[in-house]
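[1] here are the coordinates; sequence isn't available:
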């Protein structure tokens, strides 16, 4: 399975900053020690024109050329630097590349991404550009040119925080269905309206979570028939997460991933994964959750490959 990484470009963060940027390097290094599971490639940088498919030109210019105000940088949570801008472009480029690969091969991944708090005109919550929104719009444009058909896109956002930026960007777009399942009392405290929102109580565990997911996915299939899906497979619903407030076990998260991947494979819907959030008290636990997600995605890709070879 193809997987794209962008951890070569670091953020200049002060000591004690809550954003665990080293998890992306640790995730890549794990799979470098397990060759054959993933075909890992460095992410390309998204162009200004690609970013402008989901973001205002003024905001794109401010990020790329260092014109963000101090208040805008505080809302994002990162100080501006050339490396921050380049990292953000490549995180979007990873989702673009993963989406193209998914349309060809069934399943592919961005080993970071899931920056769903970024709006069209601003960043927020450690999210600079909205990688899924840009990639979705670009895939629709490329699909229309090559197939002369509409590509309908499903966003399955299972990060513990609501995908408010994604919901805002696609608010009036009936070609994209946004589904977010998240902690009701968690950030962002003012939610946007997704096409389908599932709010979870603090302390929600495996049984309740998976039951709510089953109900929500059944509603998604009743209401929408996509040609491409993006899956934000956040590790932050895990019981050991500092910011999550939910109580999912490692096994519960694996069952979550299997439910999503199996449902998409059954319907032959290509999927591009993003790792999204994860802020474990023990960073190794967060990395282990995301290793599991990528392992399960690679298994799903193998089933697609078998079907292509015998179909």
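    Everything's here; your move. Note that the coordinates shown come from a computational prediction; the quantities given were computed from them, not determined experimentally.

[2] Every contact and neighbour count from this point should use C-alpha atoms.
    Fine.

[3] Check which residues of the strand or helix carrying residue 296 are buried.
    Using DSSP states H and E, residue 296 sits within helix 283-310. For helix 283-310, burial by neighbour count (16 or more other CA atoms under 10 Å) applies to 283, 285-302, 304-305.

[4] now stretch 145-156
    151, 152, 153, 154, 155, 156.

[5] which residues in the stretch 201-311 of the chain form strands?
    Taking DSSP state E, counting those that start in this stretch, the strands of the stretch 201-311 of the chain run over residues 228-232, 271-274.

[6] Tell me which of these sits most buried.
    strand 271-274 (a mean of 31; mean count of other CA atoms under 10 Å).

[7] and the comparison structure, right after this:
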């Protein structure tokens, strides 16, 4: 199974900044040490032409040249720097690469990504470009070039915050299904309309969350037949997350991941996974949760490889 990293391109953040940038490096080190079956590759840079399938050309230019105004930069939450631009491009490139790798092998991972608050013409909430949206459009553009029908892609967003930018980008687009389970009283406080939103109360625990997710997945598959899943596996529903407000345990988050992977395996769907949010009071617990997601994906990947040939791992809906 392949995983793509971009943590060598780290933003210089002010002292005391609340974004846990170090978690990406720590996660890569854990994968390297503990998951020898996972092949690590450096994330490619997403080109302007790839970003422009989703993002406004003037926004891409203003990000690249540091011409965002103070309000726009504040909304993103990071100070501008060349490193910010490099990391944002590689975070998108990693999800595109993970989608390609998942199509070949069943599962693949971006060790960052999940930048779901970014809209077509503005960033927000630590998100510059929307990696899942750009990756979905990349897959569809490549299918069109090959003369194939447009693949239908489901974006399953289990970060604790609603995927508002993703929902807005794909509103009224029948080729992409957006599913978001999120805290009802959490950021963003003005929500967009996903294809399926499940808003959860503060303090929601393991059993209630699993029940809600099982129902949401069943509803999604009743309404939509995807060729692929892009899965945002946020660590921030954890009970000890500083920005979370839900109450899932580490075991409850494992149940969550297993529900998604089982649903995909049962339908022979490739899955590209991104890490999304995670702001635990103890950064090691956040890294543990992200690593657990990758471990479970590696197990699911191994089971699928044992029972399938590479050709059968490609969804017929892509052909």
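    Perfect, I can see it now. Just so it is clear, the structure is predicted and the values come from calculations on it, not from any experiment.

[8] give the contact list for the equivalent of residue 202 of structure 2 over in structure 1.
    In structure 1, the residue paired with residue 202 of structure 2 is residue 202, using TM-score structural alignment. When contacts are counted by CA atoms under 8 Å, 6 or more residues apart in numbering, residue 202 of structure 1 touches 183, 184, 185, 245, 246.

[9] cool, and residue 8 of structure 2?
    residue 25.

[10] Restricted to strands, list the buried residues of stretch 145-156 of structure 1.
    Residues from these lying in strands, with DSSP state E as the criterion: 153, 154, 155, 156.

[11] The last one reaches residue 182, doesn't it?
    This points to residue 156 of structure 1. No: in this structure residue 156 of structure 1 lies outside contact range of residue 182 using CA atoms under 8 Å: 11.2 Å.

[12] tell me, what's touching the two both at once?
    If you check residue 156 of structure 1 and residue 182 against CA under 8 Å, 6+ apart, no residue is contacted by both.

[13] contacting residues around residue 169 of structure 2?
    The contact partners of residue 169 of structure 2, taken as CA under 8 Å, 6+ apart, are 54, 119, 120, 133.

[14] My error: substitute residue 57 of structure 2 in the last question.
    No residues are in contact with residue 57 of structure 2 under the rule CA under 8 Å, 6+ apart.

[15] how far away is it from residue 287 of structure 2?
    Separation of residue 57 of structure 2 from residue 287 of structure 2 (CA to CA, to the nearest Å): 35 Å.

[16] same deal with residue 241 of structure 2?
    12 Å.

[17] Figure out the length between the terminal residues of stretch 103-114 of structure 1.
    Distance across stretch 103-114 of structure 1, first residue to last, is 19 Å (CA to CA).

[18] and that stretch, which stretch of structure 2?
    Going by TM-score structural alignment: stretch 103-114 of structure 1 matches residues 103-114.

[19] buried ones in the matching stretch?
    103, 104, 105, 106, 107, 108, 109, 110, 111, 112, 113, 114.

[20] Please settle this for me: is residue 62 of structure 2 part of a helix?
    Yes: the assignment for residue 62 of structure 2 by DSSP: H, G, I helix; E, B strand; the rest coil puts it in a helix.

[21] what about it, neighbour count?
    Using other CA atoms under 10 Å, residue 62 of structure 2 is surrounded by 12 other residues.

[22] I figured it hits residue 68, correct?
    Yes: counting by CA under 8 Å, residue 62 of structure 2 sits close enough to residue 68 to count as a contact (5.4 Å).

[23] Compare the strands of the stretch 201-311 of structure 1 and report which one is nearest to residue 3 of structure 1.
    Residue 3 of structure 1 lies closest, by CA to CA, to one member of the strands of the stretch 201-311 of structure 1: strand 271-274, at 9.1 Å.

[24] Now do the same for residue 4 of structure 1: its match in structure 2.
    Using TM-score structural alignment, residue 4 of structure 1 lines up with residue 4 in structure 2.

[25] SS state for that match?
    Quick answer, by three-state DSSP: residue 4 of structure 2 is strand.

[26] mind listing what it touches?
    Contact partners of residue 4 of structure 2, counting by CA under 8 Å, 6+ apart, are 40, 41, 42, 43, 94, 95, 97, 98, 109, 110, 111.

[27] cutoff 7 Å now
    Contact partners of residue 4 of structure 2, counting by CA atoms under 7 Å, 6 or more residues apart in numbering, are 40, 41, 42, 43, 94, 98, 109, 110, 111.

[28] How about residue 100 of structure 2?
    No contacts exist for residue 100 of structure 2 under CA under 7 Å, 6+ apart.

[29] host element of it?
    helix 82-105.

[30] What are the buried residues along that helix?
    Across helix 82-105 of structure 2, burial judged by 16+ other CA under 10 Å covers 84-105.

[31] Which is the succeeding secondary structure element to that helix?
    That would be, after helix 82-105 of structure 2 and using DSSP H and E, strand 107-110.

[32] Residues touching the helix or strand just after that next one, excluding its own?
    Helices and strands here follow DSSP H and E; after strand 107-110 of structure 2, the next one along the chain is helix 131-145. Under the contact criterion CA under 7 Å, 6+ apart, helix 131-145 of structure 2 has outside partners 50-51, 53-54, 91-92, 95-96, 113-115, 149-151, 153, 166, 230.

[33] Give me the mean distance between the lengthiest strand in structure 2 and structure 1.
    Using DSSP E, we find that the single longest strand of structure 2 is strand 176-183. Strand 176-183 of structure 2, aligned to structure 1 and superposed, deviates on average by 0.2 Å (mean CA distance after the TM-score superposition for structure 1).

[34] next structured bit after that strand?
    With DSSP H and E, the next secondary element past strand 176-183 of structure 2 is strand 196-200.

[35] what angle separates that next one from strand 176-183?
    10 degrees (axes from the mean of the first three to the mean of the last three CA atoms, to 10 degrees).
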